[in-house]
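In: My questions concern the predicted model and sequence given below.
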Amino acid sequence: MSDIVVQVQAEETFNNLINLRSKFIRDRRIFVPGDEMIKVLLGLGADANDLAAIQRTSSALRSDPTLPYRRSKNGRFRYNLSSSTPTLHRLEPQPFILSTKEDFVRHDSDQVREFCELDEDIQTNSILHALFKFKVFMLQGIGHDFAHRPGLDYTTLDYICTLFNVRTITNPSLVGEPALEGVHSDGADFTMTTFLGAENMTDDSAMTFVHDNRETNALPFDKTDPKYLLATFQHKDPLDTLLFVDHESKHSLNPVKALDVDQETTRDMLIFFTRKPAMAGHVSFEFDSLKKHETLPLEVDISFLSER
């Protein structure tokens, strides 16, 4: 491929990213359809051959610590934007906690949970690396102009990202709830959700409803007040991606429903919770180590994106 073609493709990717970022800054949320997202990710260096591979990673997920209809793994990453050469690198594993004070009301709120770790099969995938790049590009445009959460350190340029790979399962004995907690937010500054795929799922499953912050926490999706409904989205195609400012609204989802009720139904997602580091007094402070992962190191160059 000639240098001129590469330069044109890079310019097209950059212009597309700028347009998407402008929409995100204006609306505080953006939904990018999968076909468009794939083009962006390829422009950010992803290999098209890795798309099928990242969709297979959910088959190796393990039992969730508190939800019987979910399989999950997670990993922690740091956007090191304060460095002269910004990178994303993987952090050592830590327990995970979300609190009622963070608008997350469920039977396991305020409970310390430990998830199995994400493996190399997904960590080495170029699609994932490009998703990390996409998200930090979007955040760089919004700066500090977003609703801040108590107890987080907004004096630093850096962010902590906890990534979950999640499979929600519905079968004859279980109904898979992507958000059993009802109306909630995720204790983050920015949440991004990317669809990997589904099997045997109805077209009206797992819709995301975005609510005004005045909506009551923990209400089921079908008990909410229509006057507080801000937007509705649905992940249907591979790499469909939703990004929003987490503390400026709340959200809920309806269940995963089966086309064939006698067969298992699955829905696979990547969920990126990104926030500033926790300070003393925050519920996550003792679980917010900045030490790099010793056995699963990862470093992704994001200097090009941070300079934009």
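Out: Everything's here; your move.
In: going forward, measure contacts between C-alpha atoms and count neighbours the same way
Out: Fine.
In: which strands and helices sit next to the longest helix seen in the chain?
Out: Ranked by residue count, the top helix of the chain under DSSP state H comes out as helix 3-27. When contacts are defined as 3 or more CA pairs under 8 Å, 6 or more residues apart in numbering; DSSP states H and E, helix 3-27 packs onto strand 29-32, helix 34-43, helix 126-142.
In: ok, structure two:
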Amino acid sequence: MSYLAPSKRAARASSKLLRSASRAAAGASNSLAGQQRVNRIHASTKDKAVYATTQPAGLGAGLPEFMTAGMAPRPKPTTAAPTSTLPRVPAGQLNVLEESRKPEFYQAISKVMAIRKDYVEKRFVWVPAEEMIDICLGLGATREDLEALPQTADGLQYDPTLPFRKTRNGRFCFDYDTQSVRRLEFQPFALSAEEDFKRYDSGQIRRFDEIDDELQLNTVLQALLVFKGMVVHGVEMARRPKLDYDVNKNILTLFHLRTTTNQEILGEPALEGIHSDGVDHTMTTLLGHRNMRSDSAVTFMHAMHEQTGIPLNDAKPENIRARVQHTKLLDTLMILDHENKHSLSPVYQEDLTQDATRDMLVFFTRKPVDEGHISSKIDSKIPHKVKKMEIPLFLPRTQ
């Protein structure tokens, strides 16, 4: 089998490393919480984000007190106008406020809060498929959309710089003033070596085809957005330079990806080796895979002092914090991106005569950028004029 030239592919992870990493992660997990509590908050000249001074009617308005117990507190009214008003949620889209009258909703919220607690303590969290499916359905997603979600990857387009990948992306805003998440207008994408991402296309301005309504109006995808909004809201973290932590919003870039390996090319979900994604929170969710060998696409989390850009094979076992593998629909990993680096092994074929594929959703969430950031000119907060979507969030109390 012939693969990409060495300059365009990361080294394969040896079985020896996979085994040693598993042993190292087992030992590391016992001391992880204590290690990560030390110096995990970087000094900053800016205060933490605060709640907006206004909140539109409808987000919890008129509900009994016990139904708003999990929501962010309603600020005192002022004369300032809200930045956005949540429109009526169209039929067929997720509206967690309507679900708040069902017992299953509170079971889901309880599970999310337990996950959030684990995330805050460990600085990453693994949510197995069964639990994530229960949460999404409890938040109001439908089983029909769950069955339809994997097929959305069949319409992906070719990636501008990676020949083994098909990709679409879209931008969203977690707006904590309106307590909603909405689709934003198209912008190109850039990720730089300054952000701990070293690859031959680092720093390039890349343009991806946009995700369509088939994905963004799927209630399972919308439930995943609500889930992530709940988990990351109010979490203190190591702060990245040139991001505006005073703004009461998060920008989310969603990547819809298919990685392919065949006899001509090796698909590598992390060709860049050990890296960070230049954001505050990274979430990865599996949609499906075909003909993928059992040792494929194993995710390793590394200490931040591990060298950026080196192949997984060169990682120091003592710097490996954990090891997970997405194998089932909606298996999900969340990482505090500026406190953990990560890497993945390649996608290998089970049957060498057939393509191997792996389909993922990757959710990058960060604060809006400041001047001087590589994305300062491509970080619009303007809603999408054609591909419109806005749904309510349900936010935990953080004060």
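Out: The structure has been received and is ready for your questions. Because the structure is predicted, anything quoted here is derived from the model rather than measured.
In: Can you calculate the TM-score here?
Out: In this superposition the chains share a TM-score of 0.95, using TM-score structural alignment, normalised by the length of structure 1; 300 aligned residues with a CA RMSD of 1.4 Å.
In: sorry, back to before: closest to Asp50 of structure 1 out of the helices and strands packed on helix 3-27 of structure 1?
Out: helix 126-142 (6.3 Å; CA to CA).
In: Could you check the angle the closest one makes with helix 3-27?
Out: Counting by axes from the mean of the first three to the mean of the last three CA atoms, to 10 degrees, helix 126-142 of structure 1 lies at 50 degrees to helix 3-27.
In: Quick check: the residue mapped onto Thr57 of structure 1 from structure 2 vs Met230 of structure 2, distance?
Out: Alignment note: Thr57 of structure 1 maps to Thr152 in structure 2; criterion TM-score structural alignment. Per CA to CA, to the nearest Å, Thr152 of structure 2 is found 25 Å from Met230 of structure 2.
In: Among the two, which residue is more densely surrounded?
Out: For Thr152 of structure 2 versus Met230, neighbours defined as other CA atoms under 10 Å are more numerous around Met230 (23 against 16).
In: Could you count how many residues lie near Leu91 of structure 1?
Out: By other CA under 10 Å, neighbour count at Leu91 of structure 1 equals 23.
In: Chain neighbours aside, what residue packs nearest to the aligned residue in structure 2 for it?
Out: The equivalent of Leu91 of structure 1 in structure 2 is Leu184 (alignment by TM-score structural alignment). Distances taken as CA to CA, 6 or more residues apart in numbering place Pro383 nearest to Leu184 of structure 2, at 4.1 Å, with adjacent residues excluded.
In: Translate the one you found into the numbering of structure 1.
Out: Aligned by TM-score structural alignment, Pro383 of structure 2 pairs with Lys292 of structure 1.
In: how near is that match to Arg90 of structure 1?
Out: 6 Å.
In: Mind checking which of those two has more residues around it?
Out: Arg90 (24 against 18).
In: Three-state assignment for the more buried one, please.
Out: Local secondary structure at Arg90 of structure 1 is given as strand here, using DSSP: H, G, I helix; E, B strand; the rest coil.
In: Look up the closest residue to it, ignoring the ones flanking it.
Out: Phe77 (4.3 Å).
In: quick one: secondary structure of that neighbour?
Out: Phe77 of structure 1 falls in the strand class when you classify it by three-state DSSP.
In: which residue in structure 2 lines up with it?
Out: Using TM-score structural alignment, Phe77 of structure 1 sits opposite Phe172 in structure 2.
In: list the contacts for its match?
Out: Applying CA atoms under 8 Å, 6 or more residues apart in numbering to Phe172 of structure 2 gives the contacts 181-184, 251-254.
In: As CSV, the residues you listed with distance to Glu264 of structure 2 would be great.
Out: Converted to CSV, those look like this (distance: CA to CA, whole Å):
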residue, distance to Glu264 of structure 2
Val181, 41
Arg182, 40
Arg183, 37
Leu184, 37
Ile251, 37
Leu252, 34
Thr253, 30
Leu254, 28
